[in-house]
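# Give the three-dimensional model of this entry:
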Amino acid sequence: MRRPASDPSNAILLEAIERLGKKQDDFMEKLLEVEKSVASNSVLISDLTLRIDAVEKYSENTAVKSGKMDSQLSSLVAENKRLWDKVDELDAYKRRWNLRISGVLEEEGENVKMIILDIFRQVSPGLADVLQSSIDVAHRLGPKLGYTRPRTIIVQFLSRSHRDRIWADARRSEVLKQKKIRISEDLTERTKEARNKLWPLVEKARKEGRRAGFGGPNAVVDGKRISADDV
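Purely as a prediction, here's the structure:
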């Protein structure tokens, strides 16, 4: 009997099976490659995870160290401010025995101490007999600038009470106004800076008829002390 035309021959079936087997082999090879790639990626991912963990741990340690450093820095800044405040306080205390005199014309070969004694005797006549022994040092500050701009004179007293008496009398002295001579406190640079910052506040209060002045580096308005940090 004849084989039906629709039945594939053995050769065709074998060829089909071989093609299918080859496709399976190709698929298995690709699958193995994928598995190898996955395994390789797994190793890379594991290594990356370890690295990330190490970085996170390092970051945490760095953050802790940074926090400690910030705390130490804040402590050092506070300590530095405290020390500077102490130095300024000691400097200001030492200067309480001093007065500055500006506006006194310079002369060649002048005796500064005798010039100051003469001025102070006019400012505080009641101290005329004790001023000679009350003043320790009197000299001009800085290099000579010429006679058109007289240098300021610094005076250091042995007696704090005599210094305070002259300072009080100088505020209402007509002699100083006539001679255009100004007597002022010997302030530290920090106190000067603080007062310059607070001066508009003091000036405004005075214009309003309120009691205003300075006490050390602070402004005093109607009995209330105001620091430069408050402005």
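
# Only C-alpha atoms from now on, for both contacts and neighbour counts.
Will do.

# show me where the protein has helices.
10-95, 112-123, 131-134, 160-170, 174-179, 189-207 (DSSP state H).

# and residue 152, which of these is closest to it?
Judged by C-alpha to C-alpha, the one of these that comes nearest to residue 152 is helix 112-123, at 10.9 Å.

# Pull out the buried residues from the closest one.
Of all the residues in helix 112-123, those buried under the rule 16 or more other C-alpha atoms under 10 Å are 112-113, 116-117, 119-123.

# Run through the residues that contact the residue nearest the centre of the chain.
Taking C-alpha atoms, centre = their mean, the centroid of the chain lies closest to residue 77, which sits 8.5 Å from it. Shown in contact with residue 77 (C-alpha atoms under 8 Å, 6 or more residues apart in numbering): no residues.

# before we move on, what about residue 181?
Going by C-alpha under 8 Å, 6+ apart, residue 181 touches 101-104.

# Tell me how far it lies from residue 50.
Counting by C-alpha to C-alpha, to the nearest Å, the separation of residue 181 from residue 50 is 80 Å.

# likewise residue 212?
The gap separating residue 212 from residue 50 is 69 Å, by C-alpha to C-alpha.

# The two: who's more crowded?
The neighbour comparison of residue 212 against residue 50 (other C-alpha atoms under 10 Å) goes to residue 212, with 22 against 12.

# one more to put side by side:
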Amino acid sequence: MDELKDKAAQNSSMLAALSKAVQFNAEEVKDCKAKVNEMESQFSLIQKENAELKERVKEQDRYKMRWCLKFKGLPEKKDENIRMDTIQLFKQIIPDMDLQRLEDAVDIVHRVGKREEFRSRPVVVLFARRLVKEELWRRTKDSPVCRERGVRFSEMMPLEDREARKKLWPQVEKARREGKRAYYRGPHAFIEGKKIG
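Below is the predicted model of the structure:
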């Protein structure tokens, strides 16, 4: 009997210890759940902030690129002064604009891409005056100088915008063939003033 009483007392103290351990674990699990919930809400806030920051960076890229033009077709020469060659080309495209105004408007000019032996690299121009850039961009579309010299201008835009435009191009092309007014604004396409895609 005494032996049974001892075993019962031992079992009772073991059960009490197990009960404390289970209670402690339950508290820990409750704590962990609260921390996980807090981290999940912080994670969703961080995801939202990250998406907003990415969009702001894209907008800044778009804005910065509105000050640039890219063109192809200017023959590449050894030891060239690409800035002066570019300004001379612009002067031919806009003959009524003062040369000094053009020189002041053109900030940075450089070629992009890897040098190849029988191919001229494209040229990127960063303008200090956006009005001059817009005027030049407008005039290049019907410029006989561009046609004669085989120079093609394009706007600078982020890769995502170029990809978005590429996807919408078949619809824009079809609309133009049908005589509808179709154009791009940023990454978006518009047909007869309605945004598509």
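
# counterpart of residue 121 of structure 1 in structure 2?
If you follow residue 121 of structure 1 across to structure 2 using TM-score structural alignment, you land on residue 91.

# what residues does stretch 121-139 of structure 1 touch?
112-113, 116-117, 120, 153-159, 162, 165-166, 169-170, 173, 175-176.

# try 10 Å
The contact list for stretch 121-139 of structure 1 (C-alpha atoms under 10 Å, 6 or more residues apart in numbering) reads 97-101, 111-120, 151-163, 165-176.

# show me what contacts the alignment partner in structure 1 of residue 36 of structure 2?
Counting by TM-score structural alignment, residue 36 of structure 2 lines up with residue 66 in structure 1. Contacts for residue 66 of structure 1 (C-alpha under 10 Å, 6+ apart) come out as 59-60, 72.

# repeat that with 7 Å
With contact taken as C-alpha atoms under 7 Å, 6 or more residues apart in numbering, residue 66 of structure 1 is in contact with no other residue.

# Number of residues surrounding residue 153 of structure 2?
18.

# what do we get in structure 1 for it?
Aligned counterpart of residue 153 of structure 2 in structure 1: residue 183 (TM-score structural alignment).

# Output the residue interval of structure 1 matched by stretch 15-25 of structure 2.
Using TM-score structural alignment, stretch 15-25 of structure 2 corresponds to residues 45-55 of structure 1.

# Give me the mean deviation of the matching stretch from structure 2.
Here the mean offset of stretch 45-55 of structure 1 against structure 2 after fitting is 2.1 Å, by mean C-alpha distance after the TM-score superposition for structure 1.

# one step back: and the match of residue 153 of structure 2, how far is that from residue 100 of structure 1?
With C-alpha to C-alpha as the criterion, residue 183 of structure 1 and residue 100 of structure 1 are 6 Å apart.

# now residue 66 of structure 1
Distance of residue 66 of structure 1 to residue 100 of structure 1, given as C-alpha to C-alpha: 49 Å.

# related to what we said a few turns ago, which among the contacts of residue 181 of structure 1 gets closest to residue 18 of structure 1?
Set against residue 18 of structure 1, the nearest of those by C-alpha to C-alpha is residue 102 (117.2 Å).

# close enough to count as contact, that closest one and residue 180?
No: applying C-alpha atoms under 7 Å as the test, residue 102 of structure 1 and residue 180 come out as separate, 8.7 Å apart.

# between those two, who's got more neighbours?
residue 102 (17 against 11).

# Quick one: map that one onto structure 2.
Counting by TM-score structural alignment, residue 102 of structure 1 corresponds to residue 72 in structure 2.

# and residue 212 of structure 1, how far is that from residue 44 of structure 1?
According to C-alpha to C-alpha, residue 212 of structure 1 and residue 44 of structure 1 sit 76 Å apart.

# same thing with residue 24 of structure 1?
From residue 24 of structure 1 to residue 44 of structure 1 the distance is 29 Å (C-alpha to C-alpha).

# and what of residue 96 of structure 1?
Plainly put, residue 96 of structure 1 is 76 Å away from residue 44 of structure 1 if you go by C-alpha to C-alpha.

# quick one, which of the two is more surrounded?
Remark: of residue 96 of structure 1 and residue 44, residue 96 carries more neighbours, 16 against 12, as counted by other C-alpha under 10 Å.

# Could you identify the buried members of the contacts of stretch 121-139 of structure 1?
Those of those that meet the buried threshold are 97-101, 112-113, 116-117, 119-120, 151-157, 162-163, 166-167, 170, 173, 176, by 16+ other C-alpha under 10 Å.

# Of the buried residues of helix 112-123 of structure 1, just say which sits nearest to residue 142 of structure 1.
Using C-alpha to C-alpha, these come closest to residue 142 of structure 1 at residue 112, 14.1 Å.

# Looking at structure 2, name the residue matched to the closest one.
Match for residue 112 of structure 1 (TM-score structural alignment): residue 82.

# which residues touch its match?
Applying C-alpha under 7 Å, 6+ apart to residue 82 of structure 2 gives the contacts 109-110.

# can we see that at 10 Å?
74, 76, 88, 108-111, 123 are the contacts of residue 82 of structure 2 under C-alpha under 10 Å, 6+ apart.

# With distance to residue 55 of structure 2 added, can I get the residues you listed in TSV?
Output for the contacts of residue 82 of structure 2, formatted as TSV (distance: C-alpha to C-alpha, whole Å):
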residue	distance to residue 55 of structure 2
74	35
76	37
88	38
108	27
109	28
110	28
111	28
123	27
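
# which two from those residues end up farthest apart in space?
It's 76 and 108 that sit farthest apart of the contacts of residue 82 of structure 2, by C-alpha to C-alpha, at 17.1 Å.
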